[in-house]
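S.K.: Generate coordinates for the sequence data below:
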Amino acid sequence: MAARLIKEDHLLRKDRLKRAEDARQTLTAEFHSLGASVDIELRDRITNIHSNALALENQSKTLRNRTSALGKTTRQWGGLADGARTKLKEIGDIQNWAEMIEHDLLLIEETLRIVHEDDLSDDSQMQ
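M.R.: Below you'll find the predicted structure:
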C-alpha cells in the first residue's frame, strides 16, 4: 500500500508539474500576446508622432519662409510709405512757397496800383 501511495503521490506531483508547466506556458503566451499588442499600438503611436513631427517641421519651414517674405514686403511698403510722406512734405513745402509768392505778388500788385493811381492823380493835377 505504501508503494501505491508513493506512486499516486508521484502521479499527483507529475500532474501538478504538468499543470504548472501548462499554466506557465499559457501565461508566457499571454505575456507575449499582450506585449505584441502593446508593441503594435506603441509602434502605431510612434509612427504617428514621427509623421506629425515631420509635418510640423515642414509647416515650420513654410512659416519661416512666409514670415521672411512678409518682412521683406513690410520693408518695401515702409519704404514706399516713407517716399510718399517725403513727397507729401515736398508738396506742402511747394504749397507754402506758392502762397508766399502769391502774397508777394499781391503786395507788388497793390504797390503798382497805388503808384499808378498816384501817377494818374499827379497827371490830372498838372493839367
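
S.K.: Every contact and neighbour count from this point should use C-alpha atoms.
M.R.: Fine.

S.K.: Arg16: which element?
M.R.: In this structure, Arg16 is located in helix 2-126 according to DSSP states H and E.

S.K.: quick one: that helix to chain centroid distance?
M.R.: Using Cα atoms, centre = their mean, to the nearest Å, we find the averaged C-alpha position of helix 2-126 to lie 0 Å away from the chain's own average C-alpha position.

S.K.: which helices and strands does it pack with?
M.R.: Packed against helix 2-126, as judged by 3 or more Cα pairs under 8 Å, 6 or more residues apart in numbering; DSSP states H and E, are no other helices or strands.

S.K.: Could you check how many residues crowd around His32?
M.R.: Counted with other Cα atoms under 10 Å, residues neighbouring His32 total 13.

S.K.: so how far is Ala20 from it?
M.R.: For His32, the distance to Ala20 equals 18 Å [Cα to Cα, to the nearest Å].

S.K.: swap in Thr26?
M.R.: Taking Cα to Cα as the criterion, Thr26 is separated from Ala20 by 10 Å.

S.K.: Let's compare: structure for the following, please.
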Amino acid sequence: SGQISTLNLRLNFLIYSIRMLSSMIKEHQVRQSAKKESQETKRKEAVLAASNLTQALVDHLNVGVAQAYLNQKRLDAEAKQLHSSAANFSKQTGQWLNLVETFSSALKELGDVENWAKTIEGDVRTITIALENVYKDSQETQSQ
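M.R.: Predicted coordinates:
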C-alpha cells in the first residue's frame, strides 16, 4: 500500500510535469511564431530596401553615390542581423526538438510505470483473494 501510494505520488508528479512541459512548449510555439513573423517582416523589409536601392541606382546612375553606399551599408547590417536571428532560431529549434524527444521518452516511461502498477495491483488482488479464502477455510475448520 505504501509502495502504491508512493507510486501514485510519483505518477501524479510525472503527469503534472508533463502538463507543465506541454504548456511551456505551447507558449514557446506561440513566441516562435511571433518571432518568425517578425523575421519574415524584416526579410521583406530587407528585400524591399534592396529593390529600392536598385531602382535608385538605375534612376540616378551617377547621382547619389554616397547615398547608395549608405543604403548598401544598412542592407549589409540588416542582412547580418537576419542571419544572426536565423542562426538563433535554428539553435532554439534544435533545443526544443531535444526537449520534445525527452518529453516523448517521459511519456513512454509513464506508460511503462502505469502498466507495472496495474500488474502489481492485479497481483495484490490475487494475494488478497487467496488470503481471504485461507481465512474462510480456517474459520470453517475451527467452527466444525
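
S.K.: neighbours of Thr141 of the second structure, just the number please.
M.R.: Residue crowding around Thr141 of the second structure was assessed by other Cα under 10 Å; the count is 9.

S.K.: Over to Gln81 of the second structure?
M.R.: Neighbour tally, Gln81 of the second structure, other Cα under 10 Å: 14.

S.K.: And the aligned partner of it in the first structure, how far from Leu42 of the first structure?
M.R.: Counting by TM-score structural alignment, Gln81 of the second structure corresponds to Leu27 in the first structure. Counting by Cα to Cα, the gap from Leu27 of the first structure to Leu42 of the first structure is 22 Å.

S.K.: same question, Lys7 of the first structure
M.R.: Remark: distance between Lys7 of the first structure and Leu42 of the first structure (Cα to Cα) = 51 Å.

S.K.: Touching, Asp39 of the second structure and His83? I think so.
M.R.: One correction, residue 39 of the second structure is Gln, not Asp. No: under the criterion of Cα atoms under 8 Å, Gln39 of the second structure is not in contact with His83, lying 10.0 Å apart.

S.K.: who has more neighbours, the two?
M.R.: Neighbour tally, Gln39 of the second structure and His83, criterion other Cα under 10 Å: the higher count belongs to Gln39, 17 against 12.

S.K.: Now name the helix or strand holding that one.
M.R.: Under the assignment given by DSSP H and E, the secondary-structure element containing Gln39 of the second structure is helix 2-59.

S.K.: So which elements touch that helix?
M.R.: Here helix 2-59 of the second structure is seen to pack against helix 65-143 when contacts are counted using 3+ Cα pairs under 8 Å, 6+ apart.

S.K.: angle of the helix it packs on against helix 2-59?
M.R.: For helix 65-143 of the second structure against helix 2-59, the angle between stretch directions is 170 degrees (axes from the mean of the first three to the mean of the last three Cα atoms, to 10 degrees).

S.K.: Not counting its neighbours along the chain, what's nearest Phe103 of the second structure?
M.R.: Nearest residue to Phe103 of the second structure, sequence neighbours excluded (Cα to Cα, 6 or more residues apart in numbering): Ile18, at 7.2 Å.

S.K.: Now for that neighbour, how many residues are close by?
M.R.: Neighbour count for Ile18 of the second structure, taken as other Cα under 10 Å: 17.

S.K.: my guess is it contacts Ser105, does it?
M.R.: No: using Cα under 8 Å, Ile18 of the second structure is not in contact with Ser105, being 10.9 Å away.
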